[in-house]
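Colleague: I would like the atomic coordinates for the input below:
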Amino acid sequence: MTDTTSLPEPVGTGPEGWPSATELAGRIASGEAGAREVLEGYLARIDALDPALNAFCHVEHDQARQVADAADARVAAGGPLPPFLGVPIAIKDLHPVRGRPLCSASNAVEHRVMDADAPAVKALREAGFVFVGATTSPEFGTVSVTESLRHGVTRSPWDLNRSPGGSSGGAAAAVAAGLLPVAHGSDGAGSIREPASFCGLVGLKPSRGRVPSDAHYMEGFATEGVLTRTVLDTAAILDVLAAAPQSTWYSAPPADEPYRRQAQRDPRRLRVGLNLQPAFPAEVHPAAVALARRAADLLADLGHEVVEQSIPGLDPDWFQPRFEILYATGSADCAVVDESAAEPLNRTLRQAARETDSLTYVRTMLELQWRSAEMYRAWEAVDVLLTPTNPVLAPSEGALWQGQDADPWLPLRRAEETASLTALANMLGLPAISIPLVEQPGGLPLGVQLIGGRWCDGTVLALAGQLERAHPWRHRRPSMPMTIESAGRNTSWI
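Modeller: Alright, predicted model coming up:
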């Protein structure tokens, strides 16, 4: 047992709750708090709480302390400072970090030490963040829970019997438990927004091409971002990421003004479309329906026009097989050296990818683009689409994998159900944010999602910011401190 009753709160904790990344950056820059002081508080919480949560697969105590000390020296020397100097962050274990082996939560890859940061990671480093380690992910980020043979089970701080979601589940669990003020994540079908929803956090999938990348993974379905507790943090960090150099074939047009400023200003009266159509065959849980309708009422109370809005051309039976042709190639960028060591689902997906001929793959991508042109028409009628983030509640440990011996596709189909309200924004390349607007009976988080039109990241952030000011959620957090027992790394369900 680990007694955490005397564990201190993070530096800067106030009446509203744990400090935000922007607040910590201000404290450090002004000299009110030291970067090393801030870091030590978070490292203490990681050491005390992570044995039960398993949010981290790697913690860099000594390296982080060296970077924090250098940040304090830089403040003392005076002069211009990067926007997030000294603020702790962790990088999801699917993305290259200079000097760190890339694991991808897999026993099947070679775990090479990376000689350079991924572009978004580099942007975060140059913004002054202190990297404290790597957060857990499922193998290759394939599913909507954070469970793997390599790293075991990651648990939600809200309920240790439930998953924080995936694939950025380690990042979400860390921020939700106060182990970090912010964590890096990525999203190919909802992998930032799903864990944000299950953990009571803010999670934005930016527009396609908004965040720098080495390549457009999954044909541009996937992008990177962060898990935070406030809309302002999410907006301010998007400013950092969006300003970084782009090296890919196409990028999003620049914003007219900083996202941070847009998030702090109420939007004009918007037309908001309530939508409950899943992109995959799935039933929307009554709790998720009730949550979305409550959110619609809150938007109407703020003066926005709320209407029912369908998405033309959205057919789950059409979308699912085409999505799976693309998704089967999701591990193509990973240096797999022993496929027999990969988990059963990922072996199945890689075999399916090999059996898909190039003409079928290209034709499928063209069909997705052609159908997208029809679906975009929904945003000609509304400014923002409102949905539940997830149609289901957070799953329990191992539930995703049950029955996979008889049907190896079952875990993916269950993950698709979880992602059935998020994946469409990935296909369309639209900005989408999950926010913990409505508090669920019983306290278990479930988010609502706002999906903006093409390149309208600022509109989404402005509306989310207005909702946050009108109905604050930052004070909500798991019961901490608590007495916990490490649950170990049970992998019997794979």
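
Colleague: For the rest of this, base every contact and every neighbour count on C-alpha atoms.
Modeller: Noted.

Colleague: Run through the helices of the stretch 151-300 of the chain in chain order.
Modeller: Shown for the stretch 151-300 of the chain, the helices assigned by DSSP state H, counting those that start in this stretch span residues 169-176, 193-199, 231-242, 259-263, 286-301.

Colleague: Output those in JSON lines, with mean neighbour count appended to each entry.
Modeller: Shown next, in JSON lines, are the helices of the stretch 151-300 of the chain (neighbours: other Cα atoms under 10 Å):
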{"stretch": "helix 169-176", "mean neighbour count": "34"}
{"stretch": "helix 193-199", "mean neighbour count": "34"}
{"stretch": "helix 231-242", "mean neighbour count": "23"}
{"stretch": "helix 259-263", "mean neighbour count": "22"}
{"stretch": "helix 286-301", "mean neighbour count": "18"}
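
Colleague: which one of those helices lies closest to Met480?
Modeller: Met480 sits nearest to helix 169-176 of all those, at 10.6 Å, using Cα to Cα.

Colleague: For the closest one, name the packing helices and strands.
Modeller: The helices and strands touching helix 169-176, judged by 3 or more Cα pairs under 8 Å, 6 or more residues apart in numbering; DSSP states H and E, are strand 88-92, strand 183-187, helix 193-199, strand 223-228.

Colleague: what comes up buried for stretch 68-75?
Modeller: Of the residues in stretch 68-75, those buried by neighbour count under the rule 16 or more other Cα atoms under 10 Å are 68-72, 74-75.

Colleague: that older thread, so which of the helices and strands packed on helix 169-176 is nearest Ser479?
Modeller: Nearest to Ser479, of all the helices and strands packed on helix 169-176, is helix 193-199, at 12.8 Å by Cα to Cα.

Colleague: Quick one: neighbours of Val337, just the number.
Modeller: Neighbours of Val337 under the rule other Cα atoms under 10 Å: 13.

Colleague: correction: Glu417
Modeller: By other Cα under 10 Å, the residues close to Glu417 number 22.

Colleague: cool, and Gln440?
Modeller: 15.

Colleague: mind checking how far it is from Leu467?
Modeller: Noted for Gln440: a distance of 16 Å to Leu467, by Cα to Cα, to the nearest Å.

Colleague: which element is Leu386 on?
Modeller: strand 384-388 (DSSP states H and E).

Colleague: residues making contact with that strand?
Modeller: Outside strand 384-388, the residues that touch it by Cα atoms under 8 Å, 6 or more residues apart in numbering are 270-276, 288-289, 291-292, 296, 309, 379, 421, 447-453, 460.

Colleague: Cross those against strands and list the overlap.
Modeller: Among the contacts of strand 384-388, the members falling in strands are 271-274, 448-452 (criterion: DSSP state E).

Colleague: So which of those wins on neighbours?
Modeller: Gln449 (30 neighbours).

Colleague: contacting residues around it?
Modeller: So Gln449 contacts 385-389, 432-435 (Cα under 8 Å, 6+ apart).

Colleague: and the two most separated of those?
Modeller: Leu385 and Ile435 (13.6 Å).

Colleague: Second input sequence below; structure requested for side-by-side comparison:
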Amino acid sequence: PYLEEIRAAGPRLRIGLLLEAPTGVDVHPENREAALVAARALETLGHHVTPVSPFLFSERATRGFADLIISASTWASPIEDADKLETYIRYRYDRAASFHAGEYAEIAALLQWETRRVNAQWGRDFDVLLTPTTAVPTPLVGSVYDEANNDPAGERLTEFSTISFTAFCNIAGLPALSLPVHTGSNGMPLGAQLVGAPYDEATLLRLGAELEPIFDWQHRQAPLARGAALTGTAAG
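Modeller: As a prediction, the model looks like this:
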């Protein structure tokens, strides 16, 4: 059970520190600092933090997942009227029809093979991977949505920067935990991400419970949230 797990004394772990985005995008200094702040705290708790350069999927596999697999999943969804779809979702729906079954099978097999290579690093090279949660500070509400709908076939750089450290977890089925350990210059929280081995949520829960008293994030609020609490209105 959750409460029993977070109170359990776990072993001191080998934690790999990754500061460069697997996608190659630039990482904002404040997001990088979030991971470093978490690394220093974990070291004070007795864990061993070491920089690593893990394999986190090839560009071909990543693009195949983002383009072919997600589009095919959209097409396979129970959609009653495709003409009522948002522009970006309709683009995905129609995009799926441009691939054939052989291409899908090829990318699916590549993802299965590379997932085994990715997951084998946990327990062999490190026990937990530590990264920034995103490569950039949190974008404004609606910006990712508008970017996708305004140019569905475009690069969607805002979205790409926000998922650069998290997409490989989705592809490989790895459990991950984001913790608000740092605050940006705008007063908004910045997260550090802990990624565990397959089915090892327990280790992440224990680490989160160890870090919570150090950062005391449950008693901090972002400026807009504080303003809303004082006025009784929703933050815009």
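
Colleague: returning to what we had before: same list as before, the ones in strands among the contacts of strand 384-388 of the first structure that is, but in CSV and with distance to Phe131 of the first structure included.
Modeller: CSV is the format used below for these (distance: Cα to Cα, whole Å):
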residue, distance to Phe131 of the first structure
Arg271, 40
Val272, 38
Gly273, 39
Leu274, 39
Val448, 30
Gln449, 29
Leu450, 30
Ile451, 30
Gly452, 31
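
Colleague: The nearest residue to Glu159 of the second structure once chain neighbours are set aside: what secondary structure?
Modeller: By the measure of Cα to Cα, 6 or more residues apart in numbering, the closest residue to Glu159 of the second structure outside its immediate chain neighbours is Val144, 5.6 Å from it. Classification of Val144 of the second structure using DSSP: H, G, I helix; E, B strand; the rest coil returns helix.

Colleague: Arg63 of the second structure now?
Modeller: Arg63 of the second structure is classified as helix under three-state DSSP.

Colleague: mind checking what it lines up with in the first structure?
Modeller: Counting by TM-score structural alignment, Arg63 of the second structure corresponds to Gln320 in the first structure.

Colleague: okay, now that match: neighbour count?
Modeller: By other Cα under 10 Å, 16 other residues sit near Gln320 of the first structure.

Colleague: which ones are touching it?
Modeller: Contacts were defined as Cα under 8 Å, 6+ apart; by that measure Gln320 of the first structure touches 279-281.

Colleague: how about a cut-off of 6 Å?
Modeller: Neighbouring residues of Gln320 of the first structure by Cα atoms under 6 Å, 6 or more residues apart in numbering: Phe280.

Colleague: Next one: Val307 of the first structure from Leu274 of the first structure, what distance?
Modeller: Taking Cα to Cα as the measure, Val307 of the first structure falls 6 Å from Leu274 of the first structure.

Colleague: what about the helices in the second structure?
Modeller: 2-6, 29-44, 59-64, 70-76, 87-95, 101-119, 143-150, 157-162, 167-172, 201-215, 223-231 (DSSP state H).

Colleague: Those helices into TSV, with extra columns for distance to Pro137 of the second structure?
Modeller: Formatted as TSV, these follow (distance: least, Cα to Cα, whole Å):
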stretch	distance to Pro137 of the second structure
helix 2-6	29
helix 29-44	7
helix 59-64	23
helix 70-76	25
helix 87-95	24
helix 101-119	27
helix 143-150	13
helix 157-162	8
helix 167-172	17
helix 201-215	19
helix 223-231	15
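
Colleague: if we can go back for a sec, which one of the buried residues of stretch 68-75 of the first structure sits closest to Val130 of the first structure?
Modeller: Ala68 (6.5 Å).

Colleague: any idea which element the closest one lies in?
Modeller: helix 61-77.

Colleague: which bit of the second structure covers that helix?
Modeller: Under TM-score structural alignment, helix 61-77 of the first structure corresponds to no residues of the second structure.

Colleague: Counting by contacts, list what that helix packs against.
Modeller: For helix 61-77 of the first structure, the packing partners by 3 or more Cα pairs under 6 Å, 6 or more residues apart in numbering; DSSP states H and E come out as helix 35-53.

Colleague: The helix it packs on vs helix 169-176, what angle?
Modeller: 120 degrees (axes from the mean of the first three to the mean of the last three Cα atoms, to 10 degrees).

Colleague: contacts for the helix or strand following helix 35-53 of the first structure?
Modeller: Sequence order places strand 56-59 as the next helix or strand after helix 35-53 of the first structure, per DSSP H and E. Applying Cα under 6 Å, 6+ apart, the contact partners of strand 56-59 of the first structure are 132-136.

Colleague: Trace Ala344 of the first structure over to the second structure, please.
Modeller: No Ala there; residue 344 of the first structure is Pro. Using TM-score structural alignment as the criterion, Pro344 of the first structure maps onto Thr87 of the second structure.

Colleague: ok, now which ones touch its match?
Modeller: Residues in contact with Thr87 of the second structure (Cα under 6 Å, 6+ apart) are Asn149.

Colleague: Check the burial of Asp81 of the second structure by counting its neighbours.
Modeller: Close neighbours of Asp81 of the second structure, defined as other Cα under 10 Å, add up to 7.

Colleague: Revised request: answer the last question for Ala153 of the second structure.
Modeller: Ala153 of the second structure: 12 neighbours (other Cα under 10 Å).

Colleague: Could you do His475 of the first structure as well?
Modeller: The burial count assigned to His475 of the first structure is 12, neighbours taken as other Cα under 10 Å.

Colleague: Can you tell me how far it is from Leu43 of the first structure?
Modeller: From His475 of the first structure across to Leu43 of the first structure, the span is 22 Å (Cα to Cα).

Colleague: Next: Val130 of the first structure.
Modeller: Using Cα to Cα, Val130 of the first structure is found at 12 Å from Leu43 of the first structure.

Colleague: and these two? which has more neighbours close in?
Modeller: Higher neighbour count among Val130 of the first structure and Leu43: Val130, with 26 against 21, using other Cα under 10 Å.

Colleague: what does that one align to in the second structure?
Modeller: Using TM-score structural alignment, Val130 of the first structure sits opposite a gap in the second structure.

Colleague: wait, isn't Val130 of the first structure in contact with Ile91?
Modeller: No. Val130 of the first structure lies out of contact with Ile91 (Cα atoms under 6 Å); the separation is 10.4 Å.
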